[in-house]
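*Asks:* Kindly return the folded structure for what I paste below:
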Amino acid sequence: MAKVVESIDRFNSSVRTLLILLLLIAFSTVSYYGYSIYHEKEIALAAKDKEIEEKNVKIGELEDEIDQLALRLKLLKIDRRVARMKVLSQAKPEGAERVQTVLQFVELDQHGTPLSQPQKFTIDGEMVYINGKVVKFADELVEAADPLRSASICLLQKIYGEHQTPAQGFAIDKSGERPEVYGVHEKPTEFEQKLWENFWEIANDPDKAQQYGVRSANEESPGMKVKQGKQYEIEIRSSGGLTIKVLPNEVET
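*Replies:* This next block holds a predicted model:
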């Protein structure tokens, strides 16, 4: 009999323990869901804040990429002044068949300052052509603002009129020498010297051109039908070639 009572007590104890455990589990579950429901807004808000923060980080990264792209595009579009000319007179001399144009011409540095005293040229005709050797560098060098190769460069050679051949034109820069405007060092570097001395060799050798970072090397001769009293600027774009544009009348030479 005593063993039976002891067994019943032991069973009841186990049942009570199980019930207590079940109650604890139920209480924990109810508490968790109650906490979740009570703090549902706070939890959702925290999740939203985290999502917004992650999106802001991505936006910041995209803005950096956009800024870099904008800078690269800007570098590719930069125009550099290389020379300026002013039409001093334009008339047909007595006994002449055509109009003669007298020009004042001066090369400029990167700040627009004259490199030397202006030169005077008498051109046969009204159309003026500027002939120069142009070196265009690889876009990645321009984008990276390479100290020497961040912009196309040119060696101005001749200026002539519509009724003259380039060979009859007036010499501007000395052939095979580096223009002063591109002298970023006190003395020409080996790179600069070789570039101008071996211009046509580089132009005709893709491997050598790649070695120098050159995209293309060729001669260009933009022309402009000029008018008396007008001033014109010769420019070169970072990734492009020579252009001639008219200046406002109030600009002083």
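*Asks:* CA atoms for contacts and neighbours, from now on please.
*Replies:* Noted.
*Asks:* Run through the strands of the chain in chain order.
*Replies:* 79-91, 100-107, 119-124, 127-137, 153-161, 170-171, 214-220, 223-225, 231-237, 242-246 (DSSP state E).
*Asks:* Would you map the helices across the protein?
*Replies:* Ranges of helices within the chain are 2-38, 40-77, 139-143, 190-197, 199-203, 206-212, based on DSSP state H.
*Asks:* I'd like the ones you listed as a markdown table, with distance to L115 and mean neighbour count appended.
*Replies:* What follows is those, written out as a markdown table (distance: least, C-alpha to C-alpha, whole Å; neighbours: other C-alpha atoms under 10 Å):
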| stretch | distance to L115 | mean neighbour count |
| --- | --- | --- |
| helix 2-38 | 78 | 12 |
| helix 40-77 | 24 | 13 |
| helix 139-143 | 25 | 19 |
| helix 190-197 | 19 | 15 |
| helix 199-203 | 23 | 17 |
| helix 206-212 | 27 | 14 |
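*Asks:* wait, which of those is closest to M85?
*Replies:* Closest of the helices of the chain to M85 is helix 40-77, at 22.8 Å (criterion: C-alpha to C-alpha).
*Asks:* Another for comparison:
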Amino acid sequence: MFKTVNAINSLLGTILSLAILTALGAGGWFAYQTYFAERLNAEKELQAREAKIAGLSQDLEAREKQIERLDQELSDSHEQIDRLEVDLEAKQRQIERLDTAVRLLKVDHRVAQIDVFSQEGSAAGGDLVTHFTFAEVDGQGNPLEKPRPFRIKGDLVYVDSWVVKFTDEYVEMGDPLRSTSICLFRRVFGEAQQPAEGFVLDPVGSQPAAYRNGGKMSDLEQEIWARFWEYANDPGMAQKAGVRAAHGEAPFQKLIPGKRYKVTLRASGGLSFEPPEDLPPDAKPASTAGTL
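*Replies:* Here you go, the predicted model:
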């Protein structure tokens, strides 16, 4: 009986031990599973975060490269703008220079005026005579000499002159000696007279009216007037002096009593008559006049 009880106790102890061991094993397994599951999840989460960080890093790197590219494009744009501004300034200066050159080329200088006071006779009767005065003037239209009176047959007057035109380069630059054409008035005559019979205005070798009141004729002008026809007929000689053309001109105009006719000289051209204007009240005819 005693042995049976011991056997039963031993069996129960064994069963209890097995139960305890089983419980411990199950608990350990559960703990193991829980630990490694959490660790696995943590590793997965860490990997996900690392992948996300890697993606963000790549995105950041791409953005940095984009920023660098945009910075370079912006820098290139600024450089291009600077170049364009420099080019614009250069073109603006060129435009201003050309505008100035064109303006200078088109400048008209008053050089003389004709005041017409009266006419006698008639064209139909063939005895028409026109009374007028001629005077060289400055740029403001002020006479440089006492107006000289003349009478011509008919009503057409010719103003014979020598004209020297300089190359546009000198005119555009505003060269002090060659910035405008120059002229020397030779004579005036009517349509019924021969040019050689006209009234002499500035004899060859004399000082033109423009220089009689203290002005000084430059050495170049003295040389040109003294050797005018040589310059007119020798291209090489003319080129060295910057002369584009040298020739005679005789613009003519129909005269109407009570009118003032201004003769102008274009900086790059020749002589011309402006449309007439009424004589001012203080204009007076001279007492004596030459007649043709």
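*Asks:* And the TM-score between them?
*Replies:* The TM-score (TM-score structural alignment, normalised by the length of structure 1) is 0.79; 228 aligned residues with a C-alpha RMSD of 2.9 Å.
*Asks:* circling back to that earlier point, ok, which of the helices of structure 1 comes nearest V184 of structure 1?
*Replies:* When the helices of structure 1 are compared by C-alpha to C-alpha, helix 190-197 sits nearest V184 of structure 1, at 9.9 Å.
*Asks:* center of structure 1, which residue is that?
*Replies:* L75 (2.4 Å; C-alpha atoms, centre = their mean).
*Asks:* Now which residue in structure 2 aligns to that one?
*Replies:* Using TM-score structural alignment as the criterion, L75 of structure 1 maps onto L104 of structure 2.
*Asks:* Spit out the contact partners of that match.
*Replies:* By C-alpha atoms under 8 Å, 6 or more residues apart in numbering, the contact set of L104 of structure 2 is V171, E172, G174, A267.
*Asks:* In JSON lines: these, plus distance to T133 of structure 2.
*Replies:* Listed next are the contacts of L104 of structure 2 as JSON lines, based on distance: C-alpha to C-alpha, whole Å:
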{"residue": "V171", "distance to T133 of structure 2": "32"}
{"residue": "E172", "distance to T133 of structure 2": "35"}
{"residue": "G174", "distance to T133 of structure 2": "33"}
{"residue": "A267", "distance to T133 of structure 2": "25"}
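*Asks:* Show me the subset of those that structure 1 keeps too.
*Replies:* By both residues aligned by TM-score structural alignment, their matches' C-alpha atoms under 8 Å, the contacts of L104 of structure 2 still in contact after alignment to structure 1 are V171, E172, G174, A267.
*Asks:* residue in structure 1 matching the first one?
*Replies:* Structural alignment (TM-score structural alignment) places V171 of structure 2 against V142 in structure 1.
*Asks:* Surely that match and R237 touch.
*Replies:* No: using C-alpha atoms under 8 Å, V142 of structure 1 is not in contact with R237; the gap is 10.7 Å.
*Asks:* Now do the shared contacts for those two.
*Replies:* The contact sets of V142 of structure 1 and R237 overlap at L76, A151 (C-alpha under 8 Å, 6+ apart).
*Asks:* could the helices of structure 1 go into CSV alongside distance to Q104 of structure 1?
*Replies:* Putting those into CSV (distance: least, C-alpha to C-alpha, whole Å) gives the following:
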stretch, distance to Q104 of structure 1
helix 2-38, 85
helix 40-77, 28
helix 139-143, 32
helix 190-197, 26
helix 199-203, 29
helix 206-212, 35
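*Asks:* Mind checking those helices for the one nearest to Y232 of structure 1?
*Replies:* Counting by C-alpha to C-alpha, Y232 of structure 1 lies closest to helix 40-77 out of the helices of structure 1; the figure is 19.6 Å.
*Asks:* The closest one: average distance to aligned residues in structure 2?
*Replies:* Its aligned residues in structure 2 lie a mean 2.5 Å from helix 40-77 of structure 1 after superposition (mean C-alpha distance after the TM-score superposition for structure 1).
*Asks:* Give me the angle between that helix and strand 231-237.
*Replies:* 120 degrees (axes from the mean of the first three to the mean of the last three C-alpha atoms, to 10 degrees).
*Asks:* picking that back up, quick one: which of the contacts of L104 of structure 2 is nearest to S206 of structure 2?
*Replies:* A267 (23.4 Å).
*Asks:* Alignment lookup: that closest one to structure 1.
*Replies:* By TM-score structural alignment, A267 of structure 2 lines up with S238 in structure 1.
*Asks:* could you list every residue that touches the nearest residue to that match once chain neighbours are set aside?
*Replies:* Setting aside the residues directly before and after it, S238 of structure 1 is nearest to A151 in space (C-alpha to C-alpha, 6 or more residues apart in numbering), at 3.8 Å. Applying C-alpha under 8 Å, 6+ apart, we find A151 of structure 1 in contact with L76, K136, F137, V142, R237, S238, S239.
*Asks:* how about the closest residue in space to the third one that isn't next to it in sequence, what does it touch?
*Replies:* Beyond its immediate neighbours in the sequence, the residue positioned closest to F137 of structure 1 (C-alpha to C-alpha, 6+ apart) is V214, lying 4.3 Å away. If a contact means C-alpha under 8 Å, 6+ apart, then V214 of structure 1 has V135, K136, F137, A138 as its contacts.
*Asks:* just Q100 of structure 1 next, same as before
*Replies:* Q90, A91, K92, P93, T122, I123, D124, G125, E126.
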